[in-house]
Structure formats: C-alpha cells, structure tokens
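Colleague: pasting the sequence and the predicted coordinates here, then a few questions.
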Amino acid sequence: MAVPSDLPWAGTGLGPLAGRVLECLVTQPELSSEAVAEALGVTSAAAERALQALENERLVVRVGDRPTRWSAGPPRSTLGSLLAQRRQELARAELYMEQLHEAYRSASHRRVTSDLFEVVESAEQVGVRYAQLLASSRHEVLHLAKPPYVTRSARLESTSVPTDSAAVADAPDPEVPVPDGVRLRSVYDTDGLTDTVSLRTALSGTARGGELRLLAGLPMKLVVFDATAGIMPLRQEDPSAGSLIVHSTTLLGVLTALFESVWERATPVSLDSGRGRPPITAAEPDGRPPGRMRDILTLLRAGLTDDAIARVLGLSRRTIQKHISETAELLGARTRFQIALMARDRGWLEDAPGVVAAPAERTAG
C-alpha cells in the first residue's frame, strides 16, 4: 500500500526528511542508512541525521552493527506515544498562554475592556495589530474604506507599516502580503477617489489578486479577518484617534452581514490587462454602447465624478465629459442621474462583468 508523503509532520515535531525516512522504513523490514539515502535521493549524512532524530524519539531502532540497519516500530504505539507527549506540551503551553493573556490585559498602557474588545489608541500599534491579523488570516479578509484618510505623520516615517494600514487599514498593506489562499474583498467609497494616489491605493489590492468594488456613501471603515477579528475606528470622523479591535462573534456576524449587503450593491472593478476594452467609438453588434462606454455609465451610476471616472479608466477628463454629453443627447437625458437610469432601462448595463480599470501608472492626473 502506498504511503502518502504529505502528512503533517510539523505536528509531531519531526522535520520533513525525518518524516520521509519513517515512511520509507515502515514499508521495509530493515534498511541501512546508505539504502535509505539512496531510496530518498539524499546524502548519507542527511539520512543519518534523520535516523538519529527518529531514534531519539524512539520511532526506529538499530538492528545489527555490520552494517547498522534500521527498523521502524509499530506507528500506532510509537507515534501515538510521541503525539501524547506533544498534547501534554500543548496543554501546558495553553495554560501559559492564558497567564500571559491576563498579564497583557492588566498592562497599564493597554485598554482591554474584555475578551470581546480591545482599544488601541496608538497609530503604530494599530498598524502592528493589523499586520498580525492579516498575516494570521487563513480564509478571507473583508475591507471597507472611506474618507477621511489619515495622512502620514513624521512619527510613522520610520515604521514599515504604511499610514493607511496604521489607521484602520484604509488600504491593504503592500508590505504585509495577503497569505496565499486568502480571499481579499475591498469596497472603496467613491468619494475617496479624489486623486491618483487614492486610486492607486484602491487598485493595489486588486493587482495582488484581491477583488475591488466601488460604492458611494459607505457607512463606515472596517476590516474583518476570517470572521474572528475586526478593526474599526473609535471615531469615524477621526480615524487617527485610534481603533477598536473586535473579537465578539455576535458583533462580527453583524459586521460581516453589513459588508455583504454593501458588496452586493457595489460596482465591480478589475485591473486592465493591457488589452482591455475595444475602442470607445466601436458599437456592439446588439446596438448597445461599447464596453468602455458602458464602463463610464456604470461608474456614473456608482456616483463617481468625471475626474474619478477618468482616473479609474485611464482616460482624459475631457474624453469622459464628451462621451457623457453625447450619451445624454442620445438618451434625451438632462442630468447624470437620468443618464444612468435611462441606460439601465434600455438594458445597456445588463450582464456587465464589471468595470475594467487602467493600471495606476496610466491613470490621468
């Protein structure tokens, strides 16, 4: 029977090579260290070190001495004994963790009101906690970003955490990468896309595999990590005043539901691959406006200004205004709201996969 080679040896305290050596020996009666090395394609010295590590844990025994051969014991009893020892060690570590947590809560410089909430007033500490929570995420990070954003202060210049993440993570921190396999979903308030820098910040997560949407009038700033922890500002109007770290599962459930309702209403935006949409003047076969024109209408409906639309799409403000004016004349609309409403009623925005944004370096200033 084949033995799988991807067993979680880290849980036993064994190194990867020691685990492979044990797998090899349980299927063979007796092997020398040279035979083990040859079977695994490693050096004799490396095989010998792995065998000694296994012997120290009483997982293998020496048989004979000319040459020395090695034999594995019954895994259920030998590995079972080792795992029982590791469980005892983990139980002691968990007890010590609780003692450390009590010391952490009682520290005079922290405000931990309970196990459900933690108040962090220092911008540097907010950034550190954000980085810790992001790095430990395993499934999904949810992110709402809206103005006012915090500007970089002199005291943060020496830190490795960008200002936005130090202020309730207005943007995913590029220096703390999202762990592999973790889904990042961000919604940015359209009122925040007032310059090229803010747009580049919003698109930075998308460039690293995240998902971005835009919506006017976001209710709050928020980051939720794996539905187990969240960060929100103490005062929405002043994000530099500190943050509340939430551990309450009930409140996190409410915050996650809030995010999902916002996500459903927001406009998807993806990063242009360089081949992008067809020319803005090219008509679709069904008579609808071309893809880029529909992008403009979609962003118009989302509440973006002409300047913000130009930055997102990498077009000039004059081009955006020209096509909005032409579309208004075609539809007989007098206001931006009427343009978006009538375009929707004509089915121009149906089945739209989302807006394709230009790379930040190509956005109009």
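Modeller: Received it, and whenever you're ready, just let me know what you need.
Colleague: CA atoms for contacts and neighbours, from now on please.
Modeller: Fine.
Colleague: am I right that residue 356 sits in a strand?
Modeller: Yes - assessed by DSSP: H, G, I helix; E, B strand; the rest coil, residue 356 belongs to a strand.
Colleague: that one against residue 274, yeah?
Modeller: No - using C-alpha atoms under 8 Å, residue 356 makes no contact with residue 274, being 10.1 Å away.
Colleague: between those two, which has more neighbouring residues?
Modeller: residue 356 (19 against 9; other C-alpha atoms under 10 Å).
Colleague: ok, now which ones touch that one?
Modeller: Under the criterion of C-alpha atoms under 8 Å, 6 or more residues apart in numbering, the contact partners of residue 356 comprise 269-272, 276-277, 295, 313.
Colleague: among these, which lie within strands?
Modeller: 269-271 (DSSP state E).
Colleague: now the strands: where do they sit in the protein?
Modeller: Going by DSSP E, the chain shows strands at 31-32, 60-63, 69-72, 117-120, 140-145, 183-189, 211-215, 222-225, 229-233, 243-246, 267-271, 355-357.
Colleague: alright, now check it against this:
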Amino acid sequence: MGAVPPDIASSELRRPIERALLVQQHAIAAIREALYAAEDVYREEHRESGTAVRLLNGSDVIRAALQQAREACEHELLTAKPGGTRPLDNLARALPNDLVLLSRGVKQRTLYQHTVRTHGPTLAYIEKVTTAGAEIRTLDELFDRLIIYDRRIAFIPDPLLDVSTAALVIEHPAIVHYLATVFDHAWQRAEPVSITPEQIRPPLMTDETRRAVLRLMVEGHTDAAISKRLGISTRTVSTHIRKASEALNSRSRAQLAYLLAKSELLDDVVL
C-alpha cells in the first residue's frame, strides 16, 4: 500500500469532525429558534398580566394616569368619593375636567356620603355638574374611593400605602366588571341629589344618618370609628347618640345599645 497524500488524509480526518460540528450548529440554531419563540410568548403574557394591576407611586404619576384615562374616556365615568365634604382645591381641580367630559357626551355618575348635602362648596360643585348632565347620589356609608372609566380601567387606593401618594390602576376585565357591579348596587340604594334654591336638607338624610350611627354603635364601634366610616364629626356622632338616649330614657351607652338591639327602632321608627 502506497503512502496517502497529506491533503487526502487531512480531508478524511476532518470529515467526521466537521459533520459533527454541522449537526451541533443545526441543534444550536433549533434551540435558539425555540427560545426566541418562548421568549415572545413570555413577553406577551408578562405584558398582559403585568398591566392588569399596576401600582402608581407619587401624586404626579397618579394625576398623569388619571388624565390619560380621562382623555381616552368616551362613554361613562363612575366615581365613589367617601369621607364627607371635599377640599376646596380638589373641587376646583375636578370641575373643569368634569365639565369637559360632560361636554363630550360622557355620562357621569358620582356617589358621595350624605354629609355633602350640608357643605356649601360641594353643593356649588354639584349644582354646576348636574346642570351639565351629571348625576349625583348619596349614601350613609360608602366603600373606598373608586374611579372607573368606560368600565375598562379603574383606579382604587392601595390600603397598605399612603392613599395620597399611591394608587392601583386596574385593567383586568373581570376585576373592573366586579368593581363596576359594586358601584351599580350602591347606586341603586343611594338617594339622588337635587339642588333647589333654598337647598334644605331633607329630613330623611338626618334620619338615615342617625340610624347608621346607632347601628354602628350597637355593633360596638367607637365614636371615632363611626365618624370615620360615615364621614361626619365625632361631635355629630355624640349628638345622634345623645338624642337617641333621651328618646329611650336610657342611662348609659350599654343600656341604649341593649334597647336598640332588642327593638325594631333602627329599621322602622325615626328617633
């Protein structure tokens, strides 16, 4: 057997190695393509779930997000504003924004607590927006602050953080639908606000507030807790309790709670 030329020997030796390298390159390319596809799916799912509920930090960030949602709103704005009367600067800031939405044909419904019916600045705001087409109703108790645009995006406070500088924006359809349903149920129970020239608070408002105060007292809440839940002062809470005590001739808070719990006064009789 003669000697094999070096170039032929080199080719024969390289061939299996090159073949193995080619197979590995194809495998690497297939893996890379699969990972790219998986990454696309991950990014899409992360994008959808990541924006379903987002935390907004900072009052400027919250205002910017609200403005963006407001500008995109086309059909309906639902708001719940607990806590009684509203600060004057909040009313001044909200009025032009609400009037712009109303002028665009956006339906607006707002829930307050009964105490706004005796607050002049809030009534002046209500008069302006209701004249432009908004609807306002009040309840004795109200859930936390809520804003919903077009039943598509909702804003609520984060109960674990400072409500003045943190908020949650929700775009998950099922959660937004649930929040809108909660609002609708409360709206059905609420009393419409109609501004009259003399603007006299209907007796019903006082009666409902007193029943709410007494019901919470029977449940064991302190005056401070009742005040916070109903958006009224602790002095007003004490006044309602005192008048009920006088009407029932009770000598102590415990006796009053006992008499109320055994009776139907909270449901049927105005004290």
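Modeller: Sure, I can see it. Just so we're clear, the structure is a prediction, and the values are computed from it rather than from any experiment.
Colleague: TM-score for this pair?
Modeller: The TM-score (TM-score structural alignment, normalised by the length of structure 2) is 0.52; 193 aligned residues with a C-alpha RMSD of 4.8 Å.
Colleague: before we move on, back to that, which one of the strands of structure 1 lies closest to residue 81 of structure 1?
Modeller: The closest of the strands of structure 1 to residue 81 of structure 1 is strand 60-63. By C-alpha to C-alpha, the value is 13.1 Å.
Colleague: how much space between residue 257 of structure 1 and residue 330 of structure 1?
Modeller: 40 Å (C-alpha to C-alpha, to the nearest Å).
Colleague: just residue 322 of structure 1 next, same as before
Modeller: From residue 322 of structure 1 across to residue 330 of structure 1, the span is 12 Å (C-alpha to C-alpha).
Colleague: now do residue 86 of structure 1
Modeller: Distance from residue 86 of structure 1 to residue 330 of structure 1, by C-alpha to C-alpha: 73 Å.
Colleague: more neighbours: which of the two?
Modeller: Comparing residue 86 of structure 1 with residue 330 by other C-alpha under 10 Å, the one with more neighbours is residue 86, at 15 against 10.
Colleague: so what does residue 59 of structure 2 match up with in structure 1?
Modeller: Aligned by TM-score structural alignment, residue 59 of structure 2 pairs with residue 123 of structure 1.
Colleague: which residue packs closest to that match, ignoring adjacent ones?
Modeller: residue 166 (5.2 Å; C-alpha to C-alpha, 6 or more residues apart in numbering).
Colleague: what is the burial count for that neighbour?
Modeller: Neighbours of residue 166 of structure 1 using other C-alpha under 10 Å come to 29.
Colleague: distance of it relative to residue 70 of structure 1?
Modeller: 55 Å.
Colleague: same check on residue 246 of structure 1?
Modeller: 53 Å.
Colleague: where does residue 7 of structure 2 sit, in terms of helix or strand?
Modeller: helix 6-50 (DSSP states H and E).
Colleague: can you pull the contacts of residue 226 of structure 2?
Modeller: If you count contacts by C-alpha under 8 Å, 6+ apart, then residue 226 of structure 2 has 213, 216-217, 234, 237 around it.
Colleague: rerun that using 10 Å as the cut-off
Modeller: If a contact means C-alpha atoms under 10 Å, 6 or more residues apart in numbering, then residue 226 of structure 2 has 141, 212-217, 220, 232-234, 237 as its contacts.
Colleague: just the ones of those residues in helices?
Modeller: Among the contacts of residue 226 of structure 2, the members found in helices (DSSP state H) are 212-217, 234, 237.
Colleague: top of the residues you listed by number of neighbours, please.
Modeller: Most surrounded of those: other C-alpha under 10 Å gives residue 213, at 27 neighbours.
Colleague: quick check: the alignment partner in structure 1 of residue 210 of structure 2 vs residue 113 of structure 1, distance?
Modeller: Counting by TM-score structural alignment, residue 210 of structure 2 lines up with residue 300 in structure 1. For residue 300 of structure 1, the distance to residue 113 of structure 1 equals 44 Å [C-alpha to C-alpha].
Colleague: compare the two (neighbour count), which wins?
Modeller: More neighbours surround residue 300 than the other of residue 300 of structure 1 and residue 113, with 19 against 11 (other C-alpha under 10 Å).
Colleague: nearest residue to the more buried one other than its sequence neighbours?
Modeller: Closest to residue 300 of structure 1 by C-alpha to C-alpha, 6+ apart is residue 340, at 6.6 Å.
Colleague: quick check: that neighbour touching residue 332?
Modeller: No - taking C-alpha atoms under 10 Å as the definition, residue 340 of structure 1 is not a contact partner of residue 332, at 11.8 Å.
Colleague: quick one, which of these two is more surrounded?
Modeller: residue 340 (24 against 12).
Colleague: for that one, give me its contacts.
Modeller: 296-303, 327-328, 331, 333, 348-349.
Colleague: ranges for the helices of the stretch 101-250 of structure 1?
Modeller: Ranges of helices within the stretch 101-250 of structure 1 are 123-135, 163-166, 196-207, 249-265, based on DSSP state H, counting those that start in this stretch.
Colleague: which other helices and strands does the second one contact?
Modeller: Under the contact definition 3 or more C-alpha pairs under 10 Å, 6 or more residues apart in numbering; DSSP states H and E, helix 163-166 of structure 1 sits against helix 123-135.
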